[in-house]
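Trainee: Structure for this input, please:
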Amino acid sequence: MLAVSRGKSKGTMYLRLLCLVLCILFGLTGGSRKMPKLADRKLCADEECSHPISIAVALSDYAPPDCRFIPIRRGQTLYVYSKLKGRGRLFWLGSVQGDEYGEYAARLGYFPSSIVQEEHYLMPGKVEVKTDQWDFLCQ
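Mentor: Alright, predicted model coming up:
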């Protein structure tokens, strides 16, 4: 598990992550543009995809092609919230923590499943959820 940095409680960390997710989902960040979805369905631990399926560690660096994806550095820990169905399950949705994300405790986005190794399984990712017409908003 990740240690909470700078004395912040886990509750504060999850509250900030929830606020970030809501801003992304509802376009509260202003000046947002809808990005096409990557898959029609995804596997989650629950119907809202709000509980992490697993904790993974990055095996290599990753530079994202657009705002739907998150930059990752080798060795970073990621929480995996969903795994896209189809497309060979190439992409997962998760969060990564780090000081480079400014006011947010974590950043949520997609990353290739091939660059991480799952270390801890938290909940089974067996709930199949349909993705919305637009599954991500970019600023």
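Trainee: switch to C-alpha atoms for all contacts and neighbour counts from now on
Mentor: Noted.
Trainee: Pick out the residue closest to the middle of the chain.
Mentor: Compute the mean C-alpha point of the chain, and by C-alpha atoms, centre = their mean the closest residue is residue 94, 2.1 Å away.
Trainee: Touching stretch 56-74 from outside, list them.
Mentor: 35, 75-80, 96, 107-111, 115-120, 136-139 (C-alpha atoms under 8 Å, 6 or more residues apart in numbering).
Trainee: So how do I select the buried members of the residues you listed in ChimeraX?
Mentor: With 16 or more other C-alpha atoms under 10 Å as the criterion, this ChimeraX line picks the buried residues out of the contacts of stretch 56-74:
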select :76,77,78,79,80,96,107,108,109,110,111,115,116,118,136,137,138
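Trainee: Could you also give me the structure for this next sequence, so I can compare it with the first?
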Amino acid sequence: MAFRLFLSLSVMLFLTACKAGKQMPKLSNKKLCADSECSHPILIARALQDYYPGDCRFIPIQQGQIVYVYAMLKDRGNLFWAGSVQNTYYGEQEARIGHFPSSVVEETHALMPATTEVKTTNWDFYCN
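Mentor: Coordinates of the predicted model:
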């Protein structure tokens, strides 16, 4: 009986630890994008310095990397942009979109105007 209880607790702890992701607090309720789905990059930037994120909402960036920016957060989150790092940094992993401080990059090419205001959703700040 004690072994069954131990086995059941072990399985429950394992399943809890293996959850796919978690919801993180929103950085902002609005963002500026090129379109209503934020599917087109609005600008290309180059990293001025390394950035090591504090949590999973953010992406790591290395100095000199190219970053495609898809959204600029507004209101209380206006210091953050959302984008994808492009380079050999990820190796065989696919690049992912995440947030980073706008101060760690410099704009190199404007692509599309960020004139569409979009409400952020829980998925904007979901961590895998």
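Trainee: Just give the nearest non-adjacent residue to the counterpart of the residue nearest to the centre of structure 1 in structure 2, would you?
Mentor: The alignment partner of residue 94 of structure 1 in structure 2, by TM-score structural alignment, is residue 83. For residue 83 of structure 2, ignoring the flanking residues on the chain, the nearest one in space by C-alpha to C-alpha, 6 or more residues apart in numbering is residue 69 at 4.2 Å.
Trainee: Just list the residues touching the counterpart of the one you found in structure 1, thanks.
Mentor: Under the alignment (TM-score structural alignment), residue 69 of structure 2 maps onto residue 80 of structure 1. Counting by C-alpha under 8 Å, 6+ apart, residue 80 of structure 1 touches 52, 53, 54, 55, 56, 92, 93, 94, 95.
Trainee: Out of these, the closest to residue 23 of structure 1 would be?
Mentor: Nearest to residue 23 of structure 1 among those, counting by C-alpha to C-alpha, is residue 95 at 14.7 Å.
Trainee: how much space is there between the closest one and residue 119 of structure 1?
Mentor: 15 Å (C-alpha to C-alpha, to the nearest Å).
Trainee: circling back to that earlier point, under a three-state scheme, what state does the match of residue 94 of structure 1 occupy?
Mentor: strand (DSSP: H, G, I helix; E, B strand; the rest coil).
Trainee: Cheers, nothing more for now.
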